[in-house]
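Novice: Sequence unavailable; structure follows:
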């Protein structure tokens, strides 16, 4: 038995476990605010907090490579892409009534069902799995990088194409909005577009 086990006991939480729990609660709260707020910009910023909390959780699990990938790809790319999309499409900064579709109970039902299925799949898949703590660290940069660039190259590249497609879609939507606004302005400036002024003349 190790010194840590003799000091803390089997069920006594350590400092890392307490920090893991606290960061998990903050992450859960940020995720909850992200999906319940009606302000799109605030939702994006709270998403940064939620994804950053996940990165801290990975660090506490000594999976430093996954933690920095979380920061670089999700916080540094996905959220920035989301903010660019909000700016290019001129989304309202304040409260947006369009952000509430009125299907909260249906969304909650789907979310609970998906979470239940995910937990069941993970528990069933790793029920008889044992981790060799004396072997090489599974979350180290060398092991994870080798697995990523040997077995997961295609999904990694597909993710980059998906991000590019989202950015191109935001640009197309912004240009279409500008074209619609220009057409409306041209129609208003046409000779028949100002009947009030003609009446005054």
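Specialist: Perfect, thanks for sending it. From a predicted model like this one, the values you see are computed outputs, not experimental measurements.

Novice: Every contact and neighbour count from this point should use C-alpha atoms.
Specialist: Will do.

Novice: which residues sit in contact with the residue nearest in space to the middle of the chain?
Specialist: Relative to the mean C-alpha position of the chain, the nearest C-alpha, by C-alpha atoms, centre = their mean, is the one of residue 47, at 5.7 Å. For residue 47, the contacting residues are 30, 31, 34, 79, taking C-alpha atoms under 8 Å, 6 or more residues apart in numbering as the criterion.

Novice: where do the helices sit along the chain?
Specialist: For the chain, applying DSSP state H gives helices covering 3-8, 15-36, 40-60, 64-69, 79-88, 104-125, 141-151, 153-189, 195-200.

Novice: closest to residue 96 out of those helices?
Specialist: Set against residue 96 and scored by C-alpha to C-alpha, these come closest in helix 40-60, at 7.4 Å.

Novice: and that closest one with helix 15-36, angle?
Specialist: 160 degrees (axes from the mean of the first three to the mean of the last three C-alpha atoms, to 10 degrees).

Novice: Could I get the buried residue list for helix 40-60?
Specialist: By 16 or more other C-alpha atoms under 10 Å, the buried positions in helix 40-60 come out as 40-60.

Novice: Same check on stretch 133-148?
Specialist: 139, 144.

Novice: Check stretch 87-99 too.
Specialist: Of the residues in stretch 87-99, those buried under the neighbour-count criterion (16+ other C-alpha under 10 Å) are 87, 88, 89.

Novice: Out of the residues you listed, flag the one nearest to residue 198.
Specialist: residue 89 (35.5 Å).

Novice: okay, pairing it with this:
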């Protein structure tokens, strides 16, 4: 494919990501927001593919689409009286949000045009980075990796303890 084809495809995925993210923010229906979040996550994963970060793209799809989005949809769908309750959100604070948007966008454009030194290269990454990530994770960074897994396990145990139906404090009071 030519360079212009890559550019067109990149801008297509960038537009899908931005417009679906805007729909997530401005939609008043929670279910529509969750489904448009699906397109946002897939758009971000496609942008990672364009950055030759295939491992992060697959992780984006597995973790965010397969885990977080499904959990969010189940949470919305399994709430009590979903058919009776009108799930609408109020879009508030539009003026401060627009001011913040203009400020951050202006800062990014200023940095992009005046402060950043952009380095370009014609060298492309060869092969996949998954092998390098796996080697570094299991050799040099094995201790932080294991500490993160223990922390996540403790968070899971704590969440399960807090979500129990039979609260131990209530059982002691009876």
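Specialist: Structure's in. What do you need? As the structure is a prediction and not an experimental result, all values here were calculated from the model.

Novice: Can you calculate the TM-score here?
Specialist: TM-score for the superposed chains, counting by TM-score structural alignment, normalised by the length of structure 2: 0.64, backed by 157 aligned residues with a C-alpha RMSD of 4.2 Å.

Novice: one step back: to residue 94 of structure 1, which of the helices of structure 1 lies closest?
Specialist: Nearest to residue 94 of structure 1, of the helices of structure 1 and by C-alpha to C-alpha, is helix 40-60 at 7.8 Å.

Novice: Take the buried residues of stretch 87-99 of structure 1 and lay them out in CSV including distance to residue 172 of structure 1.
Specialist: Rendered in CSV, the data for these read as follows (distance: C-alpha to C-alpha, whole Å):
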residue, distance to residue 172 of structure 1
87, 13
88, 9
89, 9
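
Novice: which of these lies closest to residue 66 of structure 1?
Specialist: The shortest separation between residue 66 of structure 1 and any of the buried residues of stretch 87-99 of structure 1 is 29.4 Å, and it belongs to residue 87 (by C-alpha to C-alpha).

Novice: Tell me which of the helices of structure 1 sits most buried.
Specialist: Looking across the helices of structure 1 with neighbours counted as mean count of other C-alpha atoms under 10 Å, the highest average goes to helix 40-60: a mean of 20.

Novice: Trace it over to structure 2 and give me the residue numbers.
Specialist: Alignment of helix 40-60 of structure 1 against structure 2: residues 30-50, by TM-score structural alignment.

Novice: you'd agree residue 171 of structure 2 is in a helix?
Specialist: Yes - Residue 171 of structure 2: assigned to a helix according to DSSP: H, G, I helix; E, B strand; the rest coil.

Novice: how many neighbours does it have?
Specialist: A count of nearby residues for residue 171 of structure 2, using other C-alpha atoms under 10 Å, gives 8.

Novice: how close does it sit to residue 165 of structure 2?
Specialist: Computed as C-alpha to C-alpha, to the nearest Å, the residue 171 of structure 2 to residue 165 of structure 2 distance reads 11 Å.

Novice: Likewise for residue 82 of structure 2?
Specialist: For residue 82 of structure 2, the distance to residue 165 of structure 2 equals 22 Å [C-alpha to C-alpha].

Novice: got it, and residue 23 of structure 2?
Specialist: Residue 23 of structure 2 sits 36 Å away from residue 165 of structure 2, going by C-alpha to C-alpha.

Novice: Please apply the same query to residue 83 of structure 2.
Specialist: In terms of C-alpha to C-alpha, residue 83 of structure 2 sits 25 Å off from residue 165 of structure 2.

Novice: The match of helix 40-60 of structure 1 vs structure 1, average offset?
Specialist: Using mean C-alpha distance after the TM-score superposition for structure 1, stretch 30-50 of structure 2 ends up 1.0 Å from its aligned counterpart in structure 1, as a mean over the superposed pairs.

Novice: How far away from the center of its chain is that stretch?
Specialist: 8 Å (C-alpha atoms, centre = their mean, to the nearest Å).
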